[in-house]
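got a structure for you, letters missing:
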């Protein structure tokens, strides 16, 4: 499935609703996919509280929705980079086509896994016989060593496994003595777990994994914390068992995801996963130019999906925030100059929290854009960042040209920099626009 938002964000930031017994509960946000008759999905990751669970980096949960009323799913050919997509249905049927030449149906209880490392394209359309569409679309980030992996497609139908009052279908990894013979690039767990009324089940899990329980139906207690439909309960590493309890008189249905913490920073925008803003720009340009990088999807009766405009800002890499940061203690910020990107960044616990970008022309350093991630707002980081950047520029013998409004306000409030500041002339602004190109 594509992230078909008209103005996709690099990462959606939020906060956990509640936490108890070491379990965080993440609420979903609704996202429309498509046009006027868009399919609404409930997205639980990524968000500010949690960008990834293991290598799982994207979870959309949709339906049940009656197809004649909503128009069903019709995702034209669209690209992916740096990831694997996992499709899993509870009801309905979707036709999949990709640029590898795969043509397959996605049915309930049958997993389709597509790999798009350097680039792949695919389409997804609900079939004419589908009355109710209901399922999840998941993405897995590829690690650095494999993010240029060749295109691939795998289909697997797991056999149900009974454990106490639960039925499990393990489609990735191992659980309850069952192992899925599916190739992945990092250790992963993916399983549907259906609980009978008033059932409780304790499952042995890898203590090196973190886990996320996405609830589809019923209220389920995960390690004593209630997780409601469309919510995701997160459990950190360290536990060798997980206990799920259904206290209701009706069945409950969940999806358990897991994996070892993914330590790499990633950039997510639209349907691309990369490591830098420039990689995202190149992927978008290649898709719009119809390059061979993504190939062609044969058999779809329509045009492919155009890429949305890029944001007028540098898309920053993100990783999961450390526990103390989520608790409100961001640690000591560090400012450093990143010459390769021509910016200064302020980092908190090693993760970029903000930046001020510049271009050099002769002995003048032109500051044109400053931003701080919304999760770090009102912590004084922008002031610290700009002050250290200006001190570094002055120490290097550079004249400071404050085109960025924030930097301009800062130097006005801090006359100690007045002897190093030059005004932005029309000629210099014309040069800067040409230097930055269309994104300016």
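Received it, and whenever you're ready, just let me know what you need. Bear in mind that the values here come from a model prediction, so they are computed numbers and not experimental data.

C-alpha only now, for contacts and for neighbours.
Noted.

Report the buried residues of whichever strand or helix holds residue 431.
According to DSSP states H and E, residue 431 maps onto helix 426-436. Across helix 426-436, burial judged by 16 or more other C-alpha atoms under 10 Å covers 428, 432.

so how far is it from its chain's centroid?
Centroid separation for helix 426-436 versus its chain: 34 Å, with C-alpha atoms, centre = their mean, to the nearest Å.

ok, and what's touching the longest helix seen in the chain?
Longest helix in the chain, counting residues (DSSP state H): helix 381-395. Applying C-alpha atoms under 8 Å, 6 or more residues apart in numbering, the external contacts of helix 381-395 come out as 333, 335, 337, 344-346, 354-356, 365, 370-372, 399-400, 407, 410, 417, 420.

Which members of those are classed as buried?
Taking 16+ other C-alpha under 10 Å as the criterion, what is buried in those is 333, 335, 337, 344-346, 354-356, 365, 370-372, 399-400, 407, 410, 417, 420.

ok, back up a step: tell me the first helix or strand C-terminal of the longest helix of the chain.
Per DSSP H and E, helix 381-395 leads on to strand 399-402 as the next helix or strand towards the C-terminus.

okay, pairing it with this:
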């Protein structure tokens, strides 16, 4: 998925060492609505990045959308656009999306199957909801790649995890290890990602890696994390030092959640539009190369827009007049008072 805001904010993240928390504190991160381009643009709810917190482990981008009636929203139609220094993680609850990228990877993203695209030094791709999709519902996530790996080759991974069943629900572990299951998908820093389905009235205590910080995104249901209510669309954050997370479904219907986590990312980065780099000059170079359609990003074959007169590629927005400057990510400790 692309960032389609006309004036995207820069994101420069300063590393902070892991800090153990005293008890299970929870910080609530609320979403902001962001349109994905065009007069009939679908709207996503974005919880990362924002000023309150820009990273959870190496997770640097969380978009949550739907359930959307495609006949009203227009569905997803994102023309070829670039990425550097990150991995995109596509996860659907309902509907289907076609994926084409300049690594010559072509796939249909389906519910319950993770599709992970590694940009490395540069890639471009398109994402379009299929013609037979009537309802579109899911999440789009990014993870930042460390300096040692970010100039590497393009790649694409697909995995359909089997459900891990527990008393009161089940989970689909699409990255890392959780509940005794391990995903085979390659990441470049320690990460975890899973969809959790919790039946009405059920609760679960999940053992987690205390070196990780975590985020729990609620898609649907009436749940609390460590006794703190979480509303649909909110991202509940817990810092490092926790050994288990306790989740309870207080509603009459099954709840669905996305759990992400990872070791605090130990490098300073700049994130602007669809690029992740290390300083202003690098981002400016990526933008210039994309505008020139340089070899760095290659060429996406197979994109067919819903609009026959639509764009064939997404031009980059203008850089801000001032140099992109650092922004410090908070320490990996939950701040309950930051709920807004």
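Great, that's in hand. Remember, it's a predicted structure, so these values are computed and weren't measured experimentally.

Please state their TM-score.
TM-score for the superposed chains, counting by TM-score structural alignment, normalised by the length of structure 2: 0.91, backed by 322 aligned residues with a C-alpha RMSD of 1.9 Å.

Return the subset of the buried ones among the contacts of helix 381-395 of structure 1 lying in helices.
Short answer: those in helices (DSSP H) are 407, 410.

Flag every buried residue along the helix of greatest length in structure 2.
Secondary structure assigned by DSSP H gives helix 280-291 as the longest helix of structure 2. Residues 280, 283, 284, 286, 287, 290 are the ones in helix 280-291 of structure 2 that count as buried (16+ other C-alpha under 10 Å).

closest to residue 109 of structure 2 among the residues you listed?
Using C-alpha to C-alpha, the shortest approach to residue 109 of structure 2 within these belongs to residue 290, at 25.6 Å.

Pull the contacting residues for that closest one.
So residue 290 of structure 2 contacts 82, 297, 315, 316 (C-alpha under 8 Å, 6+ apart).

Most neighbours of all those, which one?
residue 82 (30 neighbours; other C-alpha atoms under 10 Å).

Spell out the residue ranges of the helices in the stretch 1-150 of structure 1.
67-70 (DSSP state H, counting those that start in this stretch).

Walking through it, point out its strands one by one.
Using DSSP state E, counting those that start in this stretch, the strands of the stretch 1-150 of structure 1 run over residues 18-20, 23-26, 29-33, 39-45, 56-66, 74-80, 83-91, 94-98, 103-106, 111-116, 120-126, 132-141.

In CSV, list the ones you listed along with distance to residue 166 of structure 1.
As requested, the strands of the stretch 1-150 of structure 1 are exported to CSV (distance: least, C-alpha to C-alpha, whole Å):
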stretch, distance to residue 166 of structure 1
strand 18-20, 24
strand 23-26, 21
strand 29-33, 29
strand 39-45, 24
strand 56-66, 21
strand 74-80, 34
strand 83-91, 16
strand 94-98, 27
strand 103-106, 24
strand 111-116, 20
strand 120-126, 30
strand 132-141, 19
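
And those: which comes nearest residue 174 of structure 1?
strand 111-116 (14.9 Å).

how far does the longest helix of structure 1 sit from the chain's center?
Put simply, helix 381-395 of structure 1 sits 31 Å off its chain's centre (C-alpha atoms, centre = their mean).

so where is that helix in structure 2?
Mapped onto structure 2 using TM-score structural alignment, helix 381-395 of structure 1 covers no residues at all.

Residue 146 of structure 2 pairs with which position in structure 1?
By TM-score structural alignment, residue 146 of structure 2 lines up with residue 143.

Its match: neighbour count?
By other C-alpha under 10 Å, the residues close to residue 143 of structure 1 number 20.

Return the residues in contact with it.
Taking C-alpha under 8 Å, 6+ apart, we find residue 143 of structure 1 in contact with 185, 186, 264.

got the residues you listed as CSV, with secondary structure columns?
Output for the contacts of residue 143 of structure 1, formatted as CSV (DSSP: H, G, I helix; E, B strand; the rest coil):
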residue, secondary structure
185, coil
186, coil
264, coil
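
Quick check: of the buried residues of helix 280-291 of structure 2, which lies closest to residue 203 of structure 2?
residue 283 (44.9 Å).

Just confirm that closest one contacts residue 277, I think it does.
Yes: if you go by C-alpha atoms under 8 Å, residue 283 of structure 2 and residue 277 touch, sitting 5.9 Å apart.

For those two, list the residues in contact with both.
With C-alpha under 8 Å, 6+ apart, residue 283 of structure 2 and residue 277 have common neighbours residue 270.

Aligned to residue 221 of structure 1, what sits in structure 2?
Checking TM-score structural alignment: residue 221 of structure 1 goes with residue 224.

Appreciated, that's everything.
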